[in-house]
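In: Need coordinates for the below:
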Amino acid sequence: MRPSGSSTLVPVTYLGRNVYVIDNGGLGYDRTNATFVVRTSRGSIMIDTGYAVAFRRVMEGLRAIGIGRDELKAVLLTHVHLDHCGATPLILREFRDAVVVVHPRGARHLEDPSRLLEATKEIFGERVFSKMGGMEPVDGSRIVRVSDEEELEFGDVVLRALYTPGHAPHHVAYLLTPHRYVFAGDALATRGTVFKVPLPDTVPPGFDFEAGMRSIRRVFEADPRLVLITHYGWYVASQELMEEELELYRRWFERIRELKSQGLDRFRIAELFIREFEDGLRQPLHPVARDWIYRYVWGAYLGIG
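Out: Modelled structure (predicted):
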């Protein structure tokens, strides 16, 4: 889709039933980071904004969809990590009628993102952090806190919050009805053409394995038709997919635990995994996939204790 008055090809995918996917470009790579938009009979909803640096691309996507300044009513955040929430203050500045919806444990990091920014810089390093665009504070009067099983009605659709910790202690997925689509955030593995292989999304400062496994089950027990993940894409929900996710995370942690017990540090484990993936694929991994494997191994490594 191409917005009016722009020569930029905006990567927007229409999934039907008034649901859109904007490829917000992440940190400069297509098909790594998604922003979802749902048009309803009472305005539009956005799920996850992407980094602050992705703001212009998200705005171009919204224009391509045809969303005016008074149409966006809410930004729903699956969790408060910069790749999901960084552009929130910029979006709220553009859309004065919109509020941001987040789990109560994440709300404080929107009002005062200083700890979030500090932790992100520590994990990613100054060079990568500087590309993200930072994040400004959000006015507390525009924050709506959502708890587990709480339902948000927007005209002809309802979104039900599903508390899904593991990746983050304040992570929430959203079940869209009557569509039966789940916006799963990072509760499920990273997938897609860029990554070649599914990767458990176990980022630092420490993934909670038991909570994460419960959250995978929770997503599928909501009986979705489709699961939509920020990194990256949309997949038909099935018993087989749930079992694949559970086994993927189980094997990931068992292998890292075993290698850690043998004295390997997180860097050597990540390098081993990358080599094994590339040998199996018989081709190099995308630079983003290689980079993320280092961080995902780190999170699991710390989570094991």
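In: all contacts plus neighbour counts: C-alpha atoms, from now on.
Out: OK.
In: Please, where are all the strands along this structure?
Out: For the chain, the strands defined by DSSP state E cover 12-16, 19-23, 34-40, 43-47, 72-76, 99-102, 143-145, 151-154, 157-163, 172-177, 181-185, 226-229, 233-236.
In: Just name the most buried of the ones you listed.
Out: Of all these, strand 181-185 has the most neighbours on average by mean count of other CA atoms under 10 Å, namely a mean of 27.
In: what is the orientation angle of it with strand 19-23?
Out: Interaxial angle, strand 181-185 versus strand 19-23 (axes from the mean of the first three to the mean of the last three CA atoms, to 10 degrees): 30 degrees.
In: Strand 181-185 vs strand 43-47, what angle?
Out: Going by the same axes, to 10 degrees, strand 181-185 makes 40 degrees with strand 43-47.
In: hmm, back to that, turn the strands of the chain into TSV, columns for distance to R56.
Out: Listed next are these as TSV, based on distance: least, CA to CA, whole Å:
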stretch	distance to R56
strand 12-16	14
strand 19-23	12
strand 34-40	13
strand 43-47	15
strand 72-76	16
strand 99-102	19
strand 143-145	23
strand 151-154	26
strand 157-163	27
strand 172-177	25
strand 181-185	21
strand 226-229	21
strand 233-236	21
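In: Here is the second sequence; please produce its structure so I can put it next to the first one:
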Amino acid sequence: MAPSGARPAASLPVVRPMLAVPGALPAEDEEAAWAFEVKWDGARCVVGTTGDGTVRLTSRAGNDATVTYPELGALAERLRGRSAVLDGEVVVLDARGHADFGLLQRRMGIVDPRRAARLAVECPVHLMLFDLMYLDGLSLLGLPYRERRAVLAGLDLAGPRWSVPAYMEGHGRQAWDATLRAGFEGVVAKRLSSLYTPGVRSSHWRKTKHVTTLDVIIGGWSEGRGGIAGLPGAVLVGLEEPAGLRYVGSVGSGLSDTERHDLARYLAVIASPGPPFVNPVPVPGAHWAEPRLVAEITFSGWTAAGILRHPIWHRLRPDLTRLG
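Out: Down below sits the predicted model:
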């Protein structure tokens, strides 16, 4: 029997994924109207199968990713001949079961079937399925989130390379604390009554990331463009380790115009002819500085190469800075 409110669909359509807006968790007195999911650090993927034993994977940008992730092809067999369009996130899990975006980058964009097959063995992906838009020729777009998730759960899709992670209703703070303790990227809050609106960034879905604060040492800068030409577009930062100062990335997001002008003056005083970092810095035309300035930043994690992910400038730490 078709789910109540579902509409017949002539064929599997091309569905752009519904998107979440960045924002705070719903207020505690509103939590009962929301579901809370783990925010996975991966690549969005729409999965379509017509029930003929084949699967088509489409990236958020609309590119065909079927060849890229061959290990997900067996999902069609799990659906037992049923046609469906599903929404999910492709991830690579580390030894702790956490998504590692640095490892996933090894898999992204591969279009050579032989190389993709080899990487599927060396660095397999896992597909986290969290929504269902079409099933057996019926559109579920007009159903509320809670009903779509119930139908998805009823498909019993657990497999070696895909799963349907659970969600939590009405307990946003509990979900937040649990994901923080477990080391996940954050929480996605979805209104239980929300319909699926393809391609729309909807306030009915909210994503909130856990971020980490870190003090880093500035060892150089790269020049900005346009209106900030001649000023630091980003600072090049590192962490002190036994072997010396290790470069961990560049930070430009969050810098105000005033801070860029201040940094330009400070860095001119401590300019250096060469880099203070013990490892290579892949930034053409970098300007170097003596490692005296300390900055506080936030970031969401590390790449497999030990580089900051999504670093954002917070402030200069004059209490830790030694200008000599």
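In: Just the TM-score for the two chains, thanks.
Out: The TM-score (TM-score structural alignment, normalised by the length of the first structure) is 0.24; 133 aligned residues with a CA RMSD of 7.2 Å.
In: so A74 of the first structure touches V102, yeah?
Out: No: using CA atoms under 8 Å, A74 of the first structure makes no contact with V102, being 10.6 Å away.
In: what is in contact with those two at once?
Out: Between them, A74 of the first structure and V102 share no contacting residue under CA atoms under 8 Å, 6 or more residues apart in numbering.
In: residues contacting F129 of the first structure?
Out: F129 of the first structure neighbours (CA under 8 Å, 6+ apart): 120-121.
In: Okay, and H314 of the second structure sits in which element?
Out: Assessed by DSSP states H and E, H314 of the second structure sits inside strand 312-316.
In: ah, wrong one, I meant G88 of the second structure
Out: If you go by DSSP H and E, G88 of the second structure is part of strand 84-91.
In: Next SSE downstream of that strand?
Out: Strand 84-91 of the second structure is succeeded, C-terminally, by helix 101-104 (DSSP H and E).
In: List the buried residues in the strand holding G88 of the second structure.
Out: For strand 84-91 of the second structure, burial by neighbour count (16 or more other CA atoms under 10 Å) applies to 84-91.
In: Kindly reformat those as a markdown table containing distance to L75 of the second structure.
Out: Formatted as a markdown table, these follow (distance: CA to CA, whole Å):
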| residue | distance to L75 of the second structure |
| --- | --- |
| A84 | 11 |
| V85 | 12 |
| L86 | 11 |
| D87 | 13 |
| G88 | 13 |
| E89 | 14 |
| V90 | 13 |
| V91 | 16 |
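In: remind me, longest strand of the second structure?
Out: Using DSSP E, we find that the single longest strand of the second structure is strand 212-223.
In: and that one with strand 312-316, angle?
Out: Put simply, strand 212-223 of the second structure runs at 90 degrees to strand 312-316, going by the same axes, to 10 degrees.
In: A264 of the second structure versus the closest residue to L86 of the second structure other than its chain neighbours, what's the distance?
Out: Counting by CA to CA, 6 or more residues apart in numbering, L86 of the second structure lies nearest to L132, which is 4.5 Å off, once chain neighbours are set aside. Remark: distance between L132 of the second structure and A264 of the second structure (CA to CA, to the nearest Å) = 51 Å.
In: Which one's more surrounded, those two?
Out: Neighbour totals were compared for L132 of the second structure and A264, and L132 leads with 25 against 16 (other CA atoms under 10 Å).
In: which ones are touching the more buried one?
Out: Listed by CA under 8 Å, 6+ apart, the contact partners of L132 of the second structure are 84-87, 140, 148-149, 151-152.
In: Next, format these as TSV and append distance to T179 of the second structure.
Out: TSV is the format used below for these (distance: CA to CA, whole Å):
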residue	distance to T179 of the second structure
A84	30
V85	28
L86	24
D87	21
L140	29
R148	24
R149	20
V151	25
L152	23
